Structures are given as structure tokens and as C-alpha cells.
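Novice: prediction below, plus the sequence it came from.
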Amino acid sequence: MGMKTVEEHLKIQQLFSIRMGDFQQFEQDFYQSGYYIDDQEQATYGYEETAHQDDQHVDYNATQPGVFTPSMGLPPTDLLYTGQMFQPAKDSGTASSTGTDTFEDEPPLLEELGINFDHIWQKTLTVLNPFKPADGSIMNETDLTGPILFCISLGAMLLMAGKVHFGYVYGISAMGCLGMYTLLNLMSLIAVSYGCVASVLGYCLLPMVGLSTFAIFFSLQGVLGTLFALLVISWCSLSASKIFISTLAMDGQQLLVAYPCALLYGVFALLTVF
């Protein structure tokens, strides 16, 4: 039994040695290039040294062939746009570059809107003094700022007296201006505009505003109130006729122009008194 065991043990060793030889042969056949782990470590070490040496001599500022750089394809530096963004260059032919178009040279806002307080004051003084000669150049302007203000004031005074007559004031004013416009164009050789007629009749409404203010505190339904109303009507009609004949060169026809004006202002007086 002991001899058989030894023989079997020897046979096992021989088989193991044969298998190990076959495995080494397979390993040599698999790595035909002769590349082993030891060679890999040596190659890696040699690459690191070579790369470190190359980094010391590389000029990164130089343009490498086949490599894209941001400066490629751009124009020279002297041809680049050097202006500021969103700020276009000024044209030498414009008025802003010459300095003539400035905020100081622009007219005031009220003057652009056609509101001139000096002319309004001059026209108001002309109405308040019916015996003063009127300046036809001033009254020839179609200024409606004063007339609108006086119409609103008349309606406000009537409202304070307990009379809501804003619609009557505006309606009678429009119809009266249209009638006087037609009449003056028939009587005068000089054509007159509707705006000029409305401006003159509106400014001459100022004494009627004073009558409506007086009606707030005192009753005008009596002899004294009637006389006062007739005086205001004469005042308004005389001022309006004076301005019309001065503007339209209608000498000797003041009474003919004052009559229709008195009829118009008489209607406003009726609204104020009653």
C-alpha cells in the first residue's frame, strides 16, 4: 500500500508539471508582442520623464499648426471697431453736432400750445375799457384760451347761484358765434375766420361773468337789477363791436355790428337774471 501511494503521488506531480508547462506556453502565445507588466511600468515611467522635459521647452504663445486660436480669422487691430456699444457716432452734418439744436433754443411749452398770457392780458384790458382803441393785430389771433376760461367761469358763477346752465352757456355761445361769423362775412370786405369771431365774443363775455358773480349775493329781479343787466349788455356789445370794426376795417358800422352782439349777450343776461 505504501508503494502504491508513492507511485500515485509521483504521477500527480508529473501531471501537474505537464499542466504548468502548457500554461506557460499559452501565456507566451497570448503575449506575442512580448509586452509584459514590467515593460509597461518602464514605458510609463519613460513617458512621464519625456513629457516633463517637453513642457519646459513648449512655447504656448506660438500658433500650432492645425489648432484653432481665437485670433485667427479676425481683422488687424487697427481695423477693429473702437466705438462704444449702443452709442452711435454723431453725424457731422446734423444740427445736434453743430450745437444749434439745444434745449435752450426750444420755445416754451405754452407758446407751442398757442397760450400766450401777455396777449390774454392785453385782450382782457381792451374788453374792460370799451373806449380804448383796439389793436387789430392782437384781436386777429384765434386765441380760445380766454374764451373757454370765461365760459367756464360764467357757468360756475351760475351754479353757485343755484342755476345749472353749463349746457345753455356752451350751446348759446356756439350758435351765437356761428351767426356772427355769417353776418360779418356778409358785411365786411375782409374775410374773417370762425376762430377769430369766437375769440372776440368770448373775451367780451367777461363783464357778464361779473354780473353773474353779483347775482350770487343779490337778486337781479327788480328795477336796479334790470338797469345793471342793461349796462352790462351795452358794455359787452360795445367792446365786441369796437374790436370787430378795428380788425375788419368797418369804419362807421359799429352800431350795425353792436346790435346783433347785444342780442347775443342779452340771452346770457336773461340766464343770469332769471
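Specialist: Perfect, I can see it now. Residues are numbered from 1 along each chain as shown.

Novice: okay, CA-based contacts and neighbour counts for the rest of this
Specialist: Will do.

Novice: can you count the residues close to the nearest residue to residue 155 once chain neighbours are set aside?
Specialist: Nearest non-adjacent residue to residue 155, counting by C-alpha to C-alpha, 6 or more residues apart in numbering: residue 166, 5.1 Å away. Residues near residue 166, counting by other C-alpha atoms under 10 Å, number 16.

Novice: what does residue 176 give?
Specialist: Residue 176 has 20 neighbouring residues, counting by other C-alpha under 10 Å.

Novice: so residue 132 sits against residue 122, correct?
Specialist: No. Contact criterion C-alpha atoms under 8 Å: residue 132 and residue 122 do not qualify, at 11.5 Å.

Novice: state the distance from the residue nearest to residue 155 to residue 227.
Specialist: Look at residue 166 and residue 227: by C-alpha to C-alpha, to the nearest Å, they are 25 Å apart.

Novice: ok, second structure coming up, stack it against the first:
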Amino acid sequence: MDDFEDELKEQYTGRIDIKGALSGSFPGEKSLLEELSIDLNMIKTESLLPLKVLKHNTTEVNVSSDVTGPIIILVVFTLSLVIQGKLHFGYIYLISLTSSFLMFILLNLLTSKGVDYSICCNIMGYSMTPIVAFSLGSMVLVWTGMFIKSILGIGMSAWSAYTASKVVCTHLSLVEKMVVVGYPLFLAYMCFMMMVLF
């Protein structure tokens, strides 16, 4: 019993610095991001996924089941629309969840390997980066006409769909079915593009 009390005294009577006193953390304790398994460096590198896929020598892309990055991308997309005065919260989350769920069903029908829903959310979320860039850019391109914005939006939607379909088809060895996977993705990303335009 005395050993246990001595251990407790050692543990709780150490020096407390000002950071520990204000935050309630112990010395040597992991940060909250580490405890929640959120890696900001991985989110930063995976958000550049559309640029990696455009390189022709890139055949293998790291696919993880992290959904924190796609949620951050959706929040940035939502905030960019709010700044423009477009309040589409329900539509954004409805379309993103529905399209990723339908993609999950389609991919599990096409392959015998099977794919997790979190991987579908991850790939579709990180591939949405060009749409988010288009949304942020459309705030600056106020002076351009609707025709130019539409062409840019269709291009960004095609880029997002190409990125997601290439990553999925490479990961699941479905290269011959890239169009079958890419077409519904293009339609989903076009819905997001129309939210930016209208």
C-alpha cells in the first residue's frame, strides 16, 4: 500500500508549468490531435491528390480511411459558399453522403475485393479539392460572365471525377471500368459545381 501512495505522490506532486496549469495537461502527455489520430501533415499531402494524379508516372496513391480531411474540405467549401451568400448546408451534406454511399454500393458491385465506406468518403472528399478551389476562385472572378464560370466549373468537375475514378480504379484494379466509375462521380461533382454557380 505504501508503494502505491509513493507512486501517486511522485506522479501528482511534480512541477506544474504555466501551460500545464492552464490547460490541465500532464507533462509528457500526447496532444489532443495525436489522441484523436488526426495527422495534419497527411491531410496536407492528401489534399494535393488531384495534382498527384495528373502526373502520368503516378500509379499508386496512398488510400486511407481518414475522414477528417474530407470533412475539413467540406467545411471550407461550405464557408466559401456562405461568404458568397449561398446557404446550402443541407444540400452539401446530403449530396456528399448520398453520392459516397451510392459510390460505395457501385464499387462493391463491381469488384469482389470490397471497399469500406470510409475509403469512399476519403477518396471523394480529397478529390473535391478542385471544386473547392473553383468555389474560392469564383469569389474573385465576380466580373466574369456565367459562360466562363460554367466552362471552368465543368473543367474542375471533370478534374475531380478523373482524380477520384483513377484512384479508385488503381486501388481496386478496375482500370478497364474507369468510365463506369467516373460518370457518376462527374454527376456528383457537377451538383457541387452548380451550387457554386447558382
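Specialist: Arrived safely. Only a predicted model underlies this, so the values are computations on that prediction, with no experimental measurement involved.

Novice: name the SS class of the residue nearest to the spatial centre of the second structure, please.
Specialist: By C-alpha atoms, centre = their mean, the second structure has its centre lying nearest to residue 70, at 1.9 Å. Residue 70 of the second structure falls in the helix class when you classify it by DSSP: H, G, I helix; E, B strand; the rest coil.

Novice: that one pairs with which position in the first structure?
Specialist: Counting by TM-score structural alignment, residue 70 of the second structure lines up with residue 147 in the first structure.

Novice: now do residue 148 of the second structure
Specialist: Under TM-score structural alignment, residue 148 of the second structure pairs with residue 224 in the first structure.

Novice: mean per-residue distance, the helix or strand harbouring that match versus the second structure.
Specialist: Take DSSP states H and E as the rule and residue 224 of the first structure turns out to sit in helix 223-248. On superposition with the second structure, the mean distance recorded for helix 223-248 of the first structure (mean C-alpha distance after the TM-score superposition for the first structure) is 0.7 Å.

Novice: so which bits of that helix are buried?
Specialist: Across helix 223-248 of the first structure, burial judged by 16 or more other C-alpha atoms under 10 Å covers 225, 229, 232-248.

Novice: my read: residue 143 of the first structure touches residue 194, true?
Specialist: No. When contacts are counted by C-alpha under 8 Å, residue 143 of the first structure is not listed as touching residue 194 (11.2 Å).

Novice: out of those two, which sits in the busier spot?
Specialist: Under the criterion of other C-alpha under 10 Å, the comparison of residue 143 of the first structure against residue 194 puts residue 143 first, with 23 against 15.

Novice: in contact with that one, which residues?
Specialist: 114, 115, 195, 196, 199 (C-alpha atoms under 8 Å, 6 or more residues apart in numbering).

Novice: again, but for residue 203 of the first structure
Specialist: 123, 124, 127, 146, 147, 150.

Novice: one more time with 10 Å
Specialist: If a contact means C-alpha atoms under 10 Å, 6 or more residues apart in numbering, then residue 203 of the first structure has 120, 123-128, 139, 143-151, 236, 239-240 as its contacts.

Novice: all helices of the stretch 51-200 of the first structure, in order?
Specialist: For the stretch 51-200 of the first structure, the helices defined by DSSP state H, counting those that start in this stretch cover 95-98, 109-112, 117-128, 136-139, 145-160, 166-187, 194-203.

Novice: could you tell me where the last one falls in the second structure?
Specialist: Right, helix 194-203 of the first structure. So helix 194-203 of the first structure sits over residues 117-126 in the second structure, by TM-score structural alignment.
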